[in-house]
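Asks: sequence first, predicted coordinates after that:
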Amino acid sequence: MQCKPMPNSSSADQKTIIIAPQTVDCTGVAPMKCLQVKEKETDLWENFYSNIEGFTYEPGFEYELKVKTEKIENPPMDGSSIKYTLIKQVSKTKK
């Protein structure tokens, strides 16, 4: 007998994130530029080391994005265990 997953037990999730109008220097596997993100206006900015599939960043704008997050079963050693995909760009504000 094959078990079917419950409708709400998917490993995909949705969240809203805010992207800062500038990138910062950071180090992943090598030195790179990271987006700054937070989930709420009152949170502190955090470095974001992943890409968001379907999103093109433009410096000088603050973005509010709705994204889908999916757990990656066997992530690469130097990669994130979460895949981010753009669902909707809620806002883009010149800063």
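Replies: Sure thing, it's come through. As the structure is a prediction and not an experimental result, all values here were calculated from the model. Numbers count the residues shown, from 1 in each chain.

Asks: every contact and neighbour count from this point should use C-alpha atoms.
Replies: Will do.

Asks: quick check: the gap between residue 56 and residue 89.
Replies: Residue 56 sits 10 Å away from residue 89 when distances are taken as C-alpha to C-alpha, to the nearest Å.

Asks: settle it for me: which of those two has more neighbours?
Replies: Neighbours per residue (other C-alpha atoms under 10 Å) separate residue 56 from residue 89, with residue 89 holding more: 14 against 8.

Asks: sec struct for that one, please.
Replies: strand (DSSP: H, G, I helix; E, B strand; the rest coil).

Asks: so it sits against residue 66, correct?
Replies: Yes - look at residue 89 against residue 66 with C-alpha atoms under 8 Å: they come within range, at 6.3 Å.

Asks: another structure for you, compare them:
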Amino acid sequence: MMSVTGSDQWLRWWCIAAMAVGGTLQVERTIVDVLPVRRPCMGEGVRACLVVRWAGDTTWGAFYDDIDGFPYEPGVQYRLLVERRPIPNPLADASAYAYRLVRICHQTRGDRVTALAPVEKGVAECP
């Protein structure tokens, strides 16, 4: 029996998405900053969400989804380059997007938040 890795699963979803939208994938690359601690959030019950700031934003908020390939470690602040792609026909309470790690641009260990300058919207490579 063959095991499915994260990248295999991503490729499978990628192909399904391509077929669902007529062969055109609407994949967007963006920068996201991740704080070194999670915070409680409410989804399907209470869980611990990442706290993130997206390129173009100055405020931090809870992130309810997963980022495929992202090895989050508590106590480490990250700046990531991620790909975001639409999920065709998502379930009612599910995310409309899937996320995949492209690269860890920056990481700092420690409980203090390092003052990373916000990134402008539209930046699609590590600053």
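Replies: Sure, I can see it. Everything quoted here is computed from the prediction, not taken from an experiment.

Asks: count of neighbours near the aligned partner of residue 73 of the second structure in the first structure?
Replies: By TM-score structural alignment, residue 73 of the second structure lines up with residue 58 in the first structure. The number of residues packed near residue 58 of the first structure is 12, by other C-alpha under 10 Å.

Asks: OK, contacts around residue 58 of the first structure?
Replies: residue 21 (C-alpha atoms under 8 Å, 6 or more residues apart in numbering).

Asks: quick one: it and residue 76 of the first structure, what's the gap?
Replies: In terms of C-alpha to C-alpha, residue 58 of the first structure sits 27 Å off from residue 76 of the first structure.

Asks: how about residue 60 of the first structure?
Replies: 32 Å.

Asks: between the two, which has more neighbouring residues?
Replies: Taking other C-alpha under 10 Å, residue 60 of the first structure and residue 76 do not tie; residue 60 has more neighbours (14 against 9).

Asks: is it true that the more buried one touches residue 22?
Replies: Yes - counting by C-alpha under 8 Å, residue 60 of the first structure does reach residue 22; the two are 6.2 Å apart.

Asks: ranges for the helices of the second structure?
Replies: 6-20 (DSSP state H).

Asks: can you give me the strands in it?
Replies: Under the criterion DSSP state E, strands of the second structure are mapped to 28-34, 39-43, 45-54, 61-63, 67-68, 76-86, 97-109.
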